Each structure stands twice: as C-alpha cells, then as structure tokens.
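**Q** below is the sequence, then the predicted model.
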Amino acid sequence: MNSLVYVWQQASHSLSDILYQGGWVLSLLLVLSSLLASLLLERYWFRFVSYPKQLRRYQQTLIHALPLHWQTAAEDLSRRCDLELALGRYLSLIKNLISLCPLLGLLGTVSGMIEVFDSMALSANNQPQQMAAAIARATLPTMLGMSIALLGLINFTYLKRWSQRSKLSLTASGLSLGSH
C-alpha cells in the first residue's frame, strides 16, 4: 500500500513540475483536454450503449404502428429526426476543441520564448545549456497541444464517420416515411 501511495505522490509531483515548466498555457490545455476527453467518452457511450437501445425502441414502435396514417407518420418523423440529431450531437464542439489545442500550444510556446529572450536580455551570463533548457520548456506546450489534437482527431474522425453511416442506414434500411 505504501508503494502505491509513493507512486501516486511521484506522479502528482511530476505532473505539477510539467505544468510549472510549461506555464499557464499547459494548465489551460489540461482543462481543454479534460473537456475534450469527457465529450469523446460521452459520444462513445452513446455509440455503444445509448444509440442501439434508442434504435431498437424506434424500430419496435415503427413495426407496431403499421399501417401508417398521418398522425403516426408525424410521430415517426419526429422520432427519426430525434435520432438523427442525437447522432450529430457535440461533434462540432469536439471539432472546435481539437482545432484549439495546437493554437493554444503555439501561444504557450510564443509566451515561453518571450520569457526566454527577456531573461537572456537581463542576464549577462548567456550559457548555452540554460538557453537550451529554457527553449525546450517553451516548446512543451506546442508538443502537448499537437498530441492532444492528434488523439482527438483520430477519435473524432471515427465518430463522425460512424454518425454519417448510421444516418444513411436509417434512411436506406427503410426506416423513412417514404417506405411505408
């Protein structure tokens, strides 16, 4: 148990060191990546748990409603529209968050480089090792922002394609008003 506590303390120490080295932008990227991860997890939950249940319910109500008259047809259209809207929920927000990550990373690098050049101008001692370490710290936000964006883009592309296929499947499988 003590070793687990020790590992946890070391990990939290390492994270706080990285956040300190990267500046305020890394903290903002951490918040942004948490929001992005929670939205992606919600979409995966919808994809594998909620949507199949909703689709089965929709198909069952559709079968029991045959033959369609105008009121049942309107209810069917409403349910199908709700399903299609649910398929695209949060995708545009996810896309925007993904595009923000590299931009915030670049902002962190620029602000870090400004700090490096300010400290070089103020100090008479310009040691190459210290400059290299400061520049490496300054580029950390860009690396993190691009990494988050890359992982987010892979997941977004998968979810977007699944959403498009599911919308087409709703129409092609005869679950549209024109097929009744």
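**A** That came in fine, so what should we check first?
**Q** hey, let's count contacts and neighbours off CA atoms from now on
**A** Noted.
**Q** got the contact list for stretch 57-77?
**A** Outside stretch 57-77, the residues within contact range by Cα atoms under 8 Å, 6 or more residues apart in numbering are 79-80, 175-177, 180.
**Q** quickly find the element holding the most centrally placed residue in the chain.
**A** Residue closest to the average C-alpha location in the chain (Cα atoms, centre = their mean): L36, at 3.1 Å. Assigned by DSSP states H and E, L36 belongs to helix 24-45.
**Q** try it against this one:
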Amino acid sequence: MLELLRPGGFIMIPILACSILALAIVLERFWTLRLNRVAPTHVINEFWRWVKKKEVNSHRLRTLQESSPLGRILAAGLMNAKHGRDVMRDSIEQEASQVVHELERFLNPLGTIAQITPLLGLLGTVIGMIKVFAEIQFGGIGNTENLAGGISEALITTASGLTVAIPALIFHRYFMRRVDEMVVTMEQEAIKLVEVVHGDREIDIEGA
C-alpha cells in the first residue's frame, strides 16, 4: 500500500480516506438494511393475529414499536386510530418519514464519495502532468526518472480514484433500490392497517 501512496503523492491520502469511509458505510448498511430487521415476517404475522383476535394492548404496542422500523410505523397508526382515519394516516406518514430517513442514513456520503474520488484522481493526474512538463521545461527530457515519476503519479491517482468511485457508485444505487423496496413493503402494510381498522378490509392472516 505504501508503495502506491508514495508515487501517487499527497492526493492519495484523501482517496485512501474515502475508500476506508466507503467500506465502513457499505458494511454498516449491509447490516442495517436487512429485511428481517426492518420488516421481520414473524413479527408482522404475530401483529396481525393480535389485531384479528382483538388482543392489542399497550404492552403489545410497545413490543411492536421496539421490534422493528415497520413495527414503529404500525404502532404509531394504532395509537392514533381512535382519532379517525385522517389522523391515523398522518401519524403513520410522520413516523414513516423518520424511518425512511434512518434507512437512507449514510447513503448521501456514499454517493458523495462516488462523485468526488474521480475528481481527486483527476486532480492528481493534473498535478502529475504539471510536474512532468515542469521537468521538461527546466531539465529537458534527459532525466527520464523524474519524468517517469510524474507520469506514474498521474496514472496511479487516476486509477485509485476510479477504483474507489466505481464500487461506491454501485453500492449506493444498490442500497437506494433496497430502501425503495422496503418502503413499498412498509407502505403496503400501513395501508392494510388503515383499511382493516376502519372496516374497509378483512384480515387474511395466511396472506399477511
């Protein structure tokens, strides 16, 4: 690693920092954005059994709220169900906006890394070429070692920037798509809850 950092110049320091940060974000998001954590099937099925049998109470609402992000949304809706459909829907939307914000945490920085690391690589390329032309101007083309060093710096920073940016961009889009899918799942369960509570829909536990 140090063999690449030295010829790459000081621009390699922020590129390396971006690579470490991107790796940390990717690992953290893989752990956080698990479906069995965001919308665990067994918890949701148990919740619908409570609703079907009219066994929902404050203790079970607290358990649901603490179980998962989707549980928080459903619990928020049930806590305000007695105030009417509109209030119930508003409470669900408010809680859902907070949940979605948490699901998208760190994705903006990951997207920023995907955008800035190629620019850092380009900056390193420009600096390396400036050194090459300065060496040619003041020393001619006889000192091939210095010329090769400048060209090497330019190529290494470009390659390093792209090496960090490409995976960061791929994972950014992957996680955004994953969040979108989870949002759709949570939205469907929330709509189902509103319709069931207000008598517009029967509960099908098998399909829950």
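**A** Alright, I've got the coordinates. In this text the structure is predicted, and so the values were computed from the model without any measurement.
**Q** before we move on, what SS does the residue lying farthest from the centre of structure 1 have?
**A** Distance to the chain centre peaks in structure 1 at A124, reaching 44.8 Å (criterion: Cα atoms, centre = their mean). Secondary structure for A124 of structure 1, judged by DSSP: H, G, I helix; E, B strand; the rest coil, is coil.
**Q** what separation is there between it and G112 of structure 1?
**A** To G112 of structure 1, A124 of structure 1 is 20 Å away according to Cα to Cα, to the nearest Å.
**Q** same check, this time on L68 of structure 1
**A** 65 Å.
**Q** of the two, give the one with the bigger neighbour count.
**A** More crowded of L68 of structure 1 and G112, by other Cα atoms under 10 Å: G112, with 25 against 15.
**Q** the more buried one matches what in structure 2?
**A** Counting by TM-score structural alignment, G112 of structure 1 lines up with G128 in structure 2.
**Q** what does N126 of structure 1 give?
**A** Structural alignment (TM-score structural alignment) places N126 of structure 1 against G142 in structure 2.
**Q** burial of that match, as a residue count?
**A** Other residues near G142 of structure 2 number 10, with proximity taken as other Cα under 10 Å.
**Q** repeat for the one 10 residues further on
**A** Residue crowding around S152 of structure 2 was assessed by other Cα under 10 Å; the count is 20.
**Q** check V43 of structure 2 too.
**A** Number of residues near V43 of structure 2 (other Cα under 10 Å) recorded here: 17.
**Q** surely it and E66 touch.
**A** No - with contact defined as Cα atoms under 8 Å, V43 of structure 2 does not reach E66; the gap is 10.8 Å.
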